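**Q** Generate coordinates for the sequence data below:
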Amino acid sequence: MAGYTPMMQQYLSVKEEAKDALLFFRLGDFYEMFFEDALTASRELEITLTGREAGAEERVPMCGVPYHSAEGYIARLVEKGYKVAICEQVEDPATAKGVVRREIVRIVTPGTVMETKSLGDGANNFILGTAEADGRFGLAACDLTTGELYVTSFAASREAVRNELNVYRPAEAVGDAASLARLSEESAASGRTLLCTVREEADASPQSLAAQFPGELWEQADPVRRLAVARLIAYLGETQKRSLGHLRSVKAYDPQMFMALDAFTRRNLELTETVRDRSRRGSLLWLLDKTRTAMGARLLKRWIDQPLLDEAAIKERLDAVEALHGSWMQREELRTELNEVYDLERLVGRIAYGTANGRDLNALKASLGRIPAIRGVCAQLGSAQLVRLAGALDDCADLAAAIDAAITDEPPVSVREGGLIRTGYNAKLDELHIASKDGKKWIAELERQEREATGIKSLKIGFNKVFGYYLEVTRSNLGALPEGRYERKQTLANAERFVTPELKEKEALILEAEDRMVDLEYELFTELRDRIAGQIPRLQKLAEQVAALDVLQSFAEVSAERRYTRPAIGSGYELTVTDGRHPVVEAVSEGTSFIMNDTSLTDDSSILLITGPNMAGKSTYMRQVAMIAIMAQIGCFVPAKRAELPLIDRIFTRIGAADDLVGGQSTFMVEMKDIQVMTEQATSRSLVIIDELGRGTSTDEGMAIAQAVIEYVHDVIGCKALVSTHFHELAHLEQTLPRLRNGCMAVKENADGVTFLRKLVAGAADSSYGIYCAQLAGLPETIVSRAYGLLEGSAAGETAAAGIGAKRPSASGASAVGETGGSYAGSGPETAEADAGGLVQLAMFAEPEPPKTEKPRKPASPGAERIAEKLRKLDVMRMTPLQALEWLNDARNLLMESGESS
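**A** You can find the predicted model right below:
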């Protein structure tokens, strides 16, 4: 550092403490960055890069941002994955000898952001602590803004790590290299960025942890849990450089307490975000979120991420929802009261952090003032859980009263400007207020007296921070001033400024009073804030209870609005749903009628093999069953007329095709890996959903694999399963597997095409209508016609001897998939072809090839082509005479309209 100025030497010394962070170095009213930090910040923030003379031969790269707007710049850098170290001036520049002392007061990282504007009220921001040893994986998850801290441990498998990672979706992690490598791999696979910091050492002794978390039984905890928590707390202490007073309790759990949902299942079912654009709208979370508080919204997401496996706990939630569901007036009153409750969890976090201002304390007071009314509403309802919950609500009246006595109704944003404390709260402060007020009155009186004594009506007394109070007289009136009393202080273009001994004496009293007022108000405010911080456990418990109430009323509100019913939860095997609906599809399809379907998966019928056309609703139906099960196990009513559900320990889904391009895996390989996980982890209590099993490889091999998987689920696992397939030949499994039943999606055919009824019926389908779906998708008519020709030609060659033609939409009035529709002659190739049995299938509109001496035949007109196409689809044998006449009349009108009647 030789050759650099003292200030730059100080910068380089501080930078050594935060080598992996961008250093915001406070210089007056700016945070400055130098060297590589300046180059990075100027590029990422798109701010001007300049230079500074620092004693070296070359200018040092430099850029900076104003201190009062630094929060936004810091947030942008953190969102991009950077750490930002904030270095402040920690001594008064006016009294400093030499370079002002500066220290890093905090390091902001993606997982330790406290400014909630960039986070969103309804979202947590988790940072993880991890540890891996002896085949066990320990994981601690903390949201610093709310004080939530969860810890768990499990067998160190890839699937288990992935499942827990998807519960928290962390922004940052700290731990040993091995555990972080697992997290990084799984996070990248999910398309998320995770900032990792390796920390091998930490004091994980029970005594050390007990100092931060009194009352926890650390001696009995899994060692990897202790180590994960210890690493996390050590890292938070180093980066935040302050007491973590709101981290006083740990919520320990085992993953086996909740329904297991892997990453694919969460994505496929769109529980918290949609597959297409990862938006909230269109997800189950979006549908169920009628919460009125930010903490309720965060808890709702956690409940959806972790459906319960405790039957008693589920029924307690359902009891509460039922009570609220049946009491509209009380529910509306509760929603009104909750709407006035601020984010207690984050308010408590700011109080503990020492960043809460007067407005935050008033928000806490206002929130506490709503608790008695909330308690009263709950007490009126018939639910034992709600009555018990209401009785446990602590309104913290003592804290609310203390805030009300101390803080003014409209305090300023800053806590160092005065105006925070009410008159009457502190006698000394009141004296200073009077001194300041009287002093200003004295100055106003002095101004009046001086005007009278000098006869200068424009004389005025002003104030600035350079030399305090002064008397200002215009140049034209200087001759009216008496000699000797006025001391010139400043000369302006059109006026002179003066002071008098009396004015300076009174100024000293006024300024001293105001300075002392500000200091005393800040001291009184911090005393009150610290007093409230000492009651954080009470406030955190209250916040947790209010959040739970909010989620329960949200369930009740959605259930009443959407006509959901209470499910019956039992410990048996059977899953029976009457008139079930897909909750989200129904919600986003407002104005259209959703087709309801039944489901029955029992000991005698545990697997449903679903066939039918594309776009007929197979995937929606299967997702619907899974969604109903999840909603029931989070304690919500379900979209059905009646539902009897068992406890499902895990849901596996394989829906949709998505190649793993990064991993170099095809759709088929991804599907097979998912199936492999299912075969390892599914139990008889699981629900398996596989859409289009066996696709992605040859037909014969795909069909063989599909049958083998179905047989394995049936014979070995014995769980409930919904399997859709286009291999209609698999329908024969109903004859060999006693617990498998066939089902298909009904279809209605008519002269204009095909209508998908989206109704599940018993039996197997005999067509997938793939070409018809291609036509609906807008493929050129030449491609569609050629596809039909190839399909029908192939079918004719294979089945003409049996008198069966290729399947194509018929002109029948109504027929469901699975019924025979007769032959579809007339839509094959334009030349007659003989099949293997010697039969000839003539194309209805085939024309002989013209002799070479003739001119080429004129192409068919558009109107004639349309008539011909309709005629190809016509099933004459099923038409009544009246229908035939109507069809001919329509054809004639079409030709007339196109001017082709001649």
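
**Q** use CA for all of it now, contacts and neighbours both
**A** OK.

**Q** Give the buried residues for stretch 773-785.
**A** By neighbour count on 16 or more other C-alpha atoms under 10 Å, the buried set for stretch 773-785 is 773, 774, 784, 785.

**Q** Now for those residues: which two are most distant?
**A** Using C-alpha to C-alpha, the buried residues of stretch 773-785 reach their maximum pairwise distance at 773 and 785, which is 12.9 Å.

**Q** Next, the second sequence, to be compared with the first:
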Amino acid sequence: MNFTPMIKQYLEIKQQYPDTILFFRLGDFYEMFFDDARLASRELEIALTGRDGGGSERVPMCGFPYHAADGYISRLLAKRYRVAICEQVEDPAHAKGIVRREVTRVITPGTVMEGHLLEEKQNNYLVSIANDGINYSFAMTDISTGVFMVSAFTGNKGRVRLTEELARLLPAEVLLPLSQAERLSEDLALAGSVTISAYLDEAYDRVQALRELENQFGRDCPGDIKDPGFELTIPAAGALLKYLRDTQKRDLSHIRQINYYHPGRFMLLDASTRRNLELTRSLSDGSRRNTLLAVIDYTVTAMGGRLIRNWLEQPLLEKDEILLRLDAVDELLQQMMIRNDLKELLKGIYDLERLAGRISFGTINARDMVSLKKSLGCLPDLQGLLTKCKAPLLQETGHSIDLMEDLRELLDGAITDNPPLSLRDGGIIKTGFHAEVDRLRLVRQEGKSMLAGLEEQERARTGIKSLKIGFNKVFGYYIEVTRSNLEQVPQDYQRKQTLANAERFITPELKEYEDLVLGAEDRLIQLEYQIFCEVRDQFTGAIQRLQATAAAVARADALYSLAEAAAVGRYVRPGIDGDGKLIIKDGRHPVLEQVLREKFVPNDTIMDNQKSRLVMITGPNMAGKSTYMRQVALIIMMAQSGSFVPAASAQIPLVDRIFTRIGAADDLATGQSTFMMEMNECRAIVQGATKRSLIIMDEVGRGTSTYDGISIARALVEYIHTRIGAKTLFSTHYHELTDLDQIDGIINCNVAVKEDGENIVFLRKVVAGKSDRSYGIHVARLAGLPDEIVKRATDVLRGLETGEGAVETAACRESHRENEAVTLNEREQALLQKLRRLDVLSMTPLEALNQLYHLQQELKTDF
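**A** Prediction:
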């Protein structure tokens, strides 16, 4: 087809990026054509139009102003599309033929750099995975902050450990080799939950991948990492770097450090446990509302917010590391003045991690530089405050701060305090920093003064009092004269533009002034931009210093947050118990207590490795069994994260894993019933738990028949207790299981209730002993089930409990009710006749009362 040159150019570029929506720059607009236009029009709800493309039919087209692109990009990324930004890379004024255009960046969900498109206090991870049939090669980055980490998942449990890590990271995008994409997305249950990008197989070739690593981190990169598992990470890490270069098309200088990490260095939590404990995401709506993170996050900076989230998601296993954090939190809690001063200093510090990323990408603007200058100005006082503290971790944090005084002085002298948003508008560089900038500003100012004088001069010469000199970007400077004064226009005026009510002119003198002013303006803007880039380049060489300081500030903020949470929540310092005892006095659920306030009932927990390793918990629905078990898990997690805990006192053992089996759910997509899901979770628990683990199991076996459920639950308890030896909280309504307390190490507890007639009061108190009732019918009454159903359930339960045989059917009950209704009507007939014959209106009140009394007596006698 004979397309126009511009459409041909579009099609050639689009062919290189077939899996993206191409934003094609035309002047001040981004346009989309053909299928991209149809798709974008539907997804972005913008008008679909057409354009002459050189053929017989108009080319489908839609678009929007370039300055509105961020909002549209955000909406497309949220729907997991990829966007290719195609810019004009040639000045149209100097172009011969069609303006040259190139894709300058491909934006995917995992490669977003723009701060306003990201969650401030949450990392945006891009993950790369490859599998050699046995081992999983793994790498992940957050390019907005520059973090780059690698790991390997090996052995029989490699796939399980990898899925657990993905559940922690919640990546925005996962990169897979093209030949493995379908299999891995199925094996790792990725489909539908994350954006999957299939990438070139050759990028995962070890030789090419190693070359990418050496180009980024230096030729000694592999030798810098001593762990033998690092070799396995090379394919995923190298492919990830190549993908970043292919999509971002720019320097990655802020990614200067590669870190190898072991997920096993931290407490392991599977996806089910993270979900059930609501660590960072609410079960109800997926937000952070009513989560543990919401309770302890008092961070002031975005960096601190991301770090406290990571601490919470990765509780520590090393006692010394935990004690270092606890010492720091303890000092900040006790020293309220230091804590308040720390908060005020942190308020002045912006997101240094992401500012460093924007410096590297060349997308930082002058206002960002002002934010950076203000942040650097807070560092001396922050360093001084922290280094005066006694806690070693606070001192170390203070000493890790690089004051970067040379760079702060550079910014203070170079960048104005209130620059414009765009780097192409001028007004960026401070007066006095650069002599040529000052001279051009003077020329521009004098030229404008001359123009003002010229306007007065021309008014006097022509006698036209309304004459004015104006300016626009299309025509430059002009003299405007209204139509009523055109007869007074001198002959040396040259007509430039005709308006409805006026004419615009130019003169040789005005043209001379225009060249002076606009020439100085253009040169000034270009020079200011050049100087700004030179200043930015000096920071590019100091990105690692900036990142190290950002990490120290984030740690100070996270420690402040834990101390503030302890002060607000009345938390206590936990003891980290080496002999495996778990002793919690008046423990509280950190989230629920904020909702219930003074109504929350604290509870004790005592578990050891001998007499009370497994606790069977019975009691009615709604009494608080699940809350109690969850609060124990959350208290342990908080302690191992370095936080104080909601209790009167606490001794916490080091727990390597926490498992939860709570609630009912099914997976219709994979054909798994609620009971099958339950059994899968139980399998994962018995396969993954160790003697150092904590297991929480709620109502196991309720998804099948009673005898099946009891049998499975009993066998499961016996296996966990005798074969695994993990500390376990096991709640159940199967009272048949309470005789397991005959086994050494298993004890019974129940959640107490108070009976008041047909009603019950939940005391929310966990006490020793077992319960023999579940009070399910009472809960049904509380839920508002119709009385008829509640009464019938009571009858059925009574029959079952007394063993009186088969339960009467509803049809039999209805027949009995009809016979009873007939009998009652016969008995009432005589009384009804008497009532009809009474002349109530002629009776005195006393007589009417007497008659009513006699009728009532007869009714009692009959019945």
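
**Q** Can you pull the TM-score for these?
**A** Overlay of the two chains. TM-score (TM-score structural alignment, normalised by the length of the second structure): 0.91; 817 aligned residues with a C-alpha RMSD of 2.5 Å.

**Q** In helices only, show me the buried residues of stretch 773-785 of the first structure.
**A** Under the assignment DSSP state H, these contribute 773, 774, 784, 785 to helices.

**Q** In this structure the third one contacts residue 773, no?
**A** No - under the contact definition of C-alpha atoms under 8 Å, residue 784 of the first structure does not touch residue 773, with a separation of 9.8 Å.

**Q** which stretches of the stretch 251-400 of the second structure form helices?
**A** Counting by DSSP state H, counting those that start in this stretch, the stretch 251-400 of the second structure has helices at residues 271-277, 292-296, 302-313, 319-334, 336-347, 352-361, 366-387, 392-399.

**Q** One more: the stretch 401-550 of the first structure?
**A** 427-454, 501-533, 536-562.

**Q** Kindly calculate the angle that the shortest one makes with helix 294-305.
**A** I take that to be helix 536-562 of the first structure. 70 degrees (axes from the mean of the first three to the mean of the last three C-alpha atoms, to 10 degrees).

**Q** and what of the longest one?
**A** In terms of direction (the same axes, to 10 degrees), helix 501-533 of the first structure departs from helix 294-305 by 30 degrees.

**Q** Now do helix 501-533 of the first structure: which range of the second structure does it align onto?
**A** Helix 501-533 of the first structure lines up with residues 508-540 of the second structure when matched by TM-score structural alignment.

**Q** List the buried residues for the matching stretch?
**A** Neighbour-count burial for stretch 508-540 of the second structure [16+ other C-alpha under 10 Å]: 510, 513-514, 516-518, 520-521, 524-529, 531-533, 535-536, 539-540.

**Q** before we move on, what about stretch 539-557 of the first structure?
**A** Result for stretch 539-557 of the first structure [16+ other C-alpha under 10 Å]: buried residues 539-540, 542-557.

**Q** And stretch 321-337 of the first structure, by the same measure?
**A** Residues of stretch 321-337 of the first structure classed as buried under the neighbour-count rule (16+ other C-alpha under 10 Å) are 321, 322, 323, 324, 325, 330, 331, 334, 335, 337.

**Q** Outside of it itself, list whatever touches it.
**A** If you take C-alpha atoms under 8 Å, 6 or more residues apart in numbering as the criterion, stretch 321-337 of the first structure is touched by 292, 370, 373-374, 377-378, 380-383, 550, 552-553, 555-557, 559-560, 566, 635-637.

**Q** Kindly report the same for stretch 262-274 of the first structure.
**A** 159, 162-163, 166, 190, 275, 279-286, 301, 304-305, 623, 626-627, 651-656.

**Q** let's see 7 Å
**A** 162-163, 166, 275, 279-280, 282-285, 623, 652-653, 655 (C-alpha atoms under 7 Å, 6 or more residues apart in numbering).
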